[in-house]
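Enquirer: structure for this input, please:
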Amino acid sequence: MTETQALIENRPPSVAALFLDRVEATPDAEAYRHPVPSPSGQGPDGWASLTWREAADRVFALAAGLIDLGILPEERVALASATRVDWILADLGIMCSGAATTPVYPSTNAEETAFMLADAECRVLVAEDAAQLAKARRHRAELPHLAHVVVIEAADAVVEEGDPEGWVLSLADLEKRGAARLQQDPGLVRERIADLRPDQLATLIYTSGTTGRPKGVRLLHDSWAYMARAIEATGLVRPDDLQYLWLPLAHVFGKVLTAGQIAVGHVTAVDGRVDKIIENLPVVRPTYMAAVPRIFEKVYNGVAAKAREGGGAKYKIFRWAAEVAREYAKTSQDNFRRTGSASVPFGLAARHRVADALVYAKLRDAFGGRLRACVSGASALSPDIGFFFSGAGIHILEGYGLTETSAANLVNPGEAYRTGTVGKPLPGTEVRIADDGEVLLRSPGVMAGYHGQPEKTAEVLESDGWFHTGDIGELSPDGYLRITDRKKDLIKTSGGKYIAPAEVEGRFKAVCPFVSNILVHGADRNFCTALIALDGPAILTWAKEHGVAGDSYAEVIAAKETEELIQGYVKRLNEGLQSWQTIKKFRLLPRDLDIEHGELTPSLKLKRPVVERTYKNLIEEMYEGTREA
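Expert: Just a heads-up that it's a prediction; the model follows:
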């Protein structure tokens, strides 16, 4: 048995047990770093730290507090909060009590929140603030199992007339209650952890629902313990790393990062405020960060917009540097694959050094200057954008996984990464391609099933453990996986040609620096069309520079100059496509797509059916007067 196999096969029964091991191994090492608002409310935030021992004190108090409330093993405790250190501590407290966490995005509306709480039969809700408390209060009659709401922001834990006695309490009160219980019974939490079995429910996490109502995915303690050890075994994350964690922890991608951190023992700086990312990066100076593709797209578009603002010469330099970066990345990756050396020809290396001094070094500084690697997941990253960052010295390791498989199933291996692929399977994970091209996965991370939906479980999970992902992909001879599209999202034109819309959409994002979101449509039609939403700040800046009338996004979008601008980029896109893939017509959307209107999931995935329903009139308008075959 190899060292890696031993690490995986000898894993503890739960992350709770792994957490105990971590605390005992490095009690005084820094575990978490979190922002603290300045006392005056003015100026930048400060940062405070928790050691593993200090984190354990809070986790044990929270676990004991839940036990004191009467929570039993595998009963569900919901957690509705933005990403913050309290989320991680509460999640660990829930697992250490033996209960199961049901994460809820704070952006989820009251009706869907109530659906999840009722479907999971949650006994307790840990709510971030008054807004999350109000959702539960509004639907309390539909939630007979919900015995308590624990509010993280203590000032928001306000009891109202009609609330049952003890129904609302603050997180601080729960910790005090737990600390008192531990004084009476010091071994209480350790006993609960020792009793945990690998096959017990640890997390009931609801799919983000790009189509239909979300389903509850049952993930066991063994799934998370396996993921933690598998991440450790890759060697991609090291004990001396500093991770910047801003991803939604209600998403399985964010949650698996917390499990991996416990196994490895590195420091994590936690702040879920997306509007603080640019401000935080130079302060935190992370060595490692995970993100979704939209973030890299926004950074790329932002850098391009800033170069344009600097005048024609500066923008010309940026475009030259971007092409050098892509050529450098493609050449070095190809050489590494063939020879094991990432060397490039002398002339290319010389051009790269000049571009680095003019463009890339400033970009790396904006990320804090120490970033060794980023992991990108949740959806596909445009290869052209990936090659740009790779050539600029910001190495994006694309990975792949699903809620149903505990998130981390494949990832690109360090310096051997290949842009455009999602890498190789983690140790202990198997991958195969079905006859119809669908990607199948098998590992200890695969779910136990959908909560209360055995027929839905049987549709995707075979008796021998193979999970049907619904994604179409290709495996290289040496084991790298490339995802080409969602099985259900493949477009078949009326002429019988299959098109992967995500591939076309990704190419357009690399070509057009003004795009925010794009949806390609063409199923059962005789040509493809697109709905395009533009990046507000970028297009407004362009409009001002070019004398385009209008002060608002809607006015600028309506201008013929804007349509001509985007038409030029569509033409560039089409030049690199097969004839049946080309975009014949497009419409600019009157606003960007967003989570609030239900068009994007909280992890910023496109909800195609919602967008197509919302803008059905624009789609039909593009096909008016055409003859459908």
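Enquirer: from here on, contacts and neighbour counts on C-alpha atoms
Expert: Fine.
Enquirer: contacting residues for V299?
Expert: Contacts for V299 (Cα atoms under 8 Å, 6 or more residues apart in numbering) come out as none.
Enquirer: kindly recompute the last result at 10 Å.
Expert: 278, 305, 363 (Cα atoms under 10 Å, 6 or more residues apart in numbering).
Enquirer: one more, for comparison:
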Amino acid sequence: MQRVSHQSLDLFESVSKWGDSPRFFLPDANGYQSISWNQYGDDVRALGGFLTQGLGADDKVALLGQTSYSWIVAYSAIQSVRGVVVPIYPASKADLIEYFLQHSDAKALFCDQAFLTELASIDLAGLEQIILLDSDSGRTDFKLPVYGLAQAQEQGLGHREAFDQALSEVQAEDLATIIYTSGTTGLPKGVMLSHANLEASAADWISLNSPMIPEQAVDLHWLPLAHAFGIGAIMLGNRLGWQSYFATVKNVLDKFAEVRPHTFLSVPAYWEKLYLMVQAAGGDRAAFDKVTGGRLVFGLSGGAGLKKEIKQGFHELGLLVIEGYGLTECSPTLTMNRKDKFNFDSVGVPYPSVQLKLAEDGEILAKGPNIFKGYFKNPEATAETFDAEGWFKTGDVGQWTEDGFLRIVDRKKEILVTSGGKNVPPANIEQRYQDNPYIQHLIVYGDGKKFLTALVTLNPDAVREALGEPSLAWSELVASDALKALVDAQVAAVNQQLASYETIKKVYISPEPLSVEENLLTASFKPRRKAIYERYGSELEALYA
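Expert: Presented below is the predicted three-dimensional model:
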């Protein structure tokens, strides 16, 4: 089989190039602790040496933990010895963790200590050992062998030759990772991505974006590593020599002025918050530099659509926030706006190595070296997702603009049929609220009903400012006539743009936001329609009483 470059070889090429320069900055009691490229490479080799003693080519190893340096070391070590990484999102409930471990045939698990309690309550059949990401020593009181990370690395130091041999044998079509998709319905499916898939996508990304990024750029990273967006950002940093500062979901925006990043890759919610911070500081270029640290030259938003007003606002301040479109099955990107060709009403144009076309019903079809190998142990689903000519069926409905940009119109399978027989794509209505400053999410409801209703969640800061109520208790504000009038006005404005059967007749305003933790948003912050309907079913049904 053909030998090609892969993520672990990329890492060691950068280790040779950058040596003792810093790769990561980890928060500690004194600020930040730096980890050099050499240290990163040594840690991967040691842990990989440990894994060679019992792990074979194509064996599956799960990763369950919060964003950490140890998580990244484990990811690279597994792939370096021809293992297959199975990332598990840390917010997963115990039953899903059990499903991921058993369905993937995982032989080993890296996890944070905090997960041992949940693991003790589930079936771990097939799992042979656990390595703790956040402990140097192991445990002797568990039903499986449990090693500490430092303990495993110490044992691996004596197996350098075995590590180098395994690294040299990695093949292009070797399975690199199985990522379980957080779909809107049913059990998650395991997306199989090869080293060739990941390298093809990274090569396209780098060819388009690296000219905008300085060498050894400072990056501010908070994204969850179990998501393709999160670990993908780290692997791109390995190729481009980034110096990545770690932050958390809660403090990342507060770290800008201190870290002064050149690059920031994030989901829309954080770009929106950053933009509001800039506006609060004065709204001009000086305010932008003050809030961001003065060096931010590259921004990328992914996981969901970023409001057009935010993209335009940053662009007027001198920052083009790049946006694209893709799926986990596509490693994960198909299209992207770019510096010399962008349209804020679109998701960009196809990657250089990707072919796209629209089926007769408008579904986006894709081919390219980044398209996945199939769903793990699910040949039926794999066969269903490709057409007779081998085109991957994305499940999204698109439109081409006159100048060649792609717009996403709807999800093909998310169609509501009213009691009058009208087919209504809910996303076609929901996307009209994407740029609304007051509405965070609007979820259309009404399958089989005489008319449509919707669940509405709010942007508290914008609502408080509009109503002049900075301190009134949120529960009281949500119940107020003034807020109801504000939301009704937003809905009425959009209703004027719609056919009568598409209009929203009533809404339920939720005092709480949708969240990943409540399983109402996917890991990439997309609404889980079925879960939302189940959670708010009684409130929505009451609108028809």
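Enquirer: coming back round to it: looking at the contacts of V299 of the first structure, which are in helices?
Expert: Using DSSP state H, the members of those that fall within helices are 278, 305, 363.
Enquirer: and the second one, how many neighbours does it have?
Expert: This points to A305 of the first structure. If you count neighbours by other Cα atoms under 10 Å, A305 of the first structure ends up with 19.
Enquirer: L416 of the second structure versus the counterpart of A25 of the first structure in the second structure, what's the distance?
Expert: In the second structure, the residue paired with A25 of the first structure is K17, using TM-score structural alignment. K17 of the second structure sits 55 Å away from L416 of the second structure, taking Cα to Cα, to the nearest Å as the criterion.
Enquirer: who has more neighbours out of those two?
Expert: The residue with more neighbours, out of K17 of the second structure and L416, is L416; 19 against 13, by other Cα under 10 Å.
Enquirer: name the element the counterpart of G230 of the second structure in the first structure belongs to?
Expert: For G230 of the second structure, the equivalent position in the first structure is taken to be G254, counting by TM-score structural alignment. Secondary-structure assignment from DSSP states H and E places G254 of the first structure in helix 252-264.
Enquirer: over to P214 of the first structure?
Expert: Assessed by DSSP H and E, P214 of the first structure sits outside every helix and strand.
Enquirer: which residues touch it?
Expert: P214 of the first structure makes contact with 112, 115-116, 205-208 under the criterion Cα under 10 Å, 6+ apart.
Enquirer: count of neighbours near the residue mapped onto G156 of the second structure from the first structure?
Expert: Matched by TM-score structural alignment, G156 of the second structure corresponds to G178 in the first structure. Residues contacting G178 of the first structure under the criterion other Cα under 10 Å number 24.
Enquirer: now do the one 5 residues further on
Expert: Applying other Cα under 10 Å, we find 10 residues neighbouring Q183 of the first structure.
Enquirer: so it sits in a helix?
Expert: Yes: the secondary structure assignment for Q183 of the first structure places it in a helix, going by DSSP: H, G, I helix; E, B strand; the rest coil.
Enquirer: next helix or strand past the helix or strand where A6 of the first structure lies?
Expert: Element membership for A6 of the first structure (DSSP H and E) is helix 3-9. Sequence order places helix 15-25 as the next helix or strand after helix 3-9 of the first structure, per DSSP H and E.
Enquirer: what's the local residue count around F527 of the first structure?
Expert: Here the neighbour count serves as a burial measure; for F527 of the first structure (other Cα under 10 Å) it reads 21.
Enquirer: could you do S207 of the second structure as well?
Expert: 11.
Enquirer: residue in the first structure matching it?
Expert: S207 of the second structure maps onto A233 in the first structure, by TM-score structural alignment.
Enquirer: list the helices and strands the longest strand seen in the second structure packs on?
Expert: Scanning the second structure for the strand with the most residues, using DSSP state E, yields strand 392-400. Applying 3 or more Cα pairs under 10 Å, 6 or more residues apart in numbering; DSSP states H and E, one finds that strand 392-400 of the second structure makes contact with strand 355-358, strand 363-367, helix 379-384, strand 406-411.
Enquirer: save these as CSV, and put in distance to W271 of the second structure and mean neighbour count too.
Expert: Below are those laid out as CSV (distance: least, Cα to Cα, whole Å; neighbours: other Cα atoms under 10 Å):
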stretch, distance to W271 of the second structure, mean neighbour count
strand 355-358, 29, 16
strand 363-367, 27, 21
helix 379-384, 35, 13
strand 406-411, 21, 20
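Enquirer: can you tell which of these is closest to D123 of the second structure?
Expert: helix 379-384 (25.4 Å; Cα to Cα).
Enquirer: distance from the closest one to the first structure after superposition?
Expert: After superposition onto the first structure, helix 379-384 of the second structure lies on average 0.4 Å away from the residues it aligns with, using mean Cα distance after the TM-score superposition for the first structure.
Enquirer: against the first structure, where does that helix fall?
Expert: For helix 379-384 of the second structure, the aligned range in the first structure is residues 454-459, judged by TM-score structural alignment.
Enquirer: so how far is that stretch off the chain centroid?
Expert: Distance of stretch 454-459 of the first structure from its chain centroid, counting by Cα atoms, centre = their mean, to the nearest Å, is 26 Å.
Enquirer: now swap in stretch 89-109 of the second structure and tell me
Expert: From the chain centre to the centre of stretch 89-109 of the second structure is a distance of 19 Å (Cα atoms, centre = their mean).
Enquirer: how about it: buried residues?
Expert: Of the residues in stretch 89-109 of the second structure, those buried under the neighbour-count criterion (16 or more other Cα atoms under 10 Å) are 89-92, 94, 97-102, 104-109.
Enquirer: what about E505 of the first structure, distance to T419 of the first structure?
Expert: E505 of the first structure sits 17 Å away from T419 of the first structure, taking Cα to Cα as the criterion.
Enquirer: okay, those two: which has more neighbours?
Expert: T419 (24 against 19).
Enquirer: contacting residues for the aligned residue in the second structure for that one?
Expert: With TM-score structural alignment as the criterion, the equivalent of T419 of the first structure in the second structure is F344. In this structure, F344 of the second structure makes contact with 306-312, 321-323, 337, 405, 407, judged by Cα under 10 Å, 6+ apart.
Enquirer: can you do 7 Å?
Expert: Neighbouring residues of F344 of the second structure by Cα atoms under 7 Å, 6 or more residues apart in numbering: K308.
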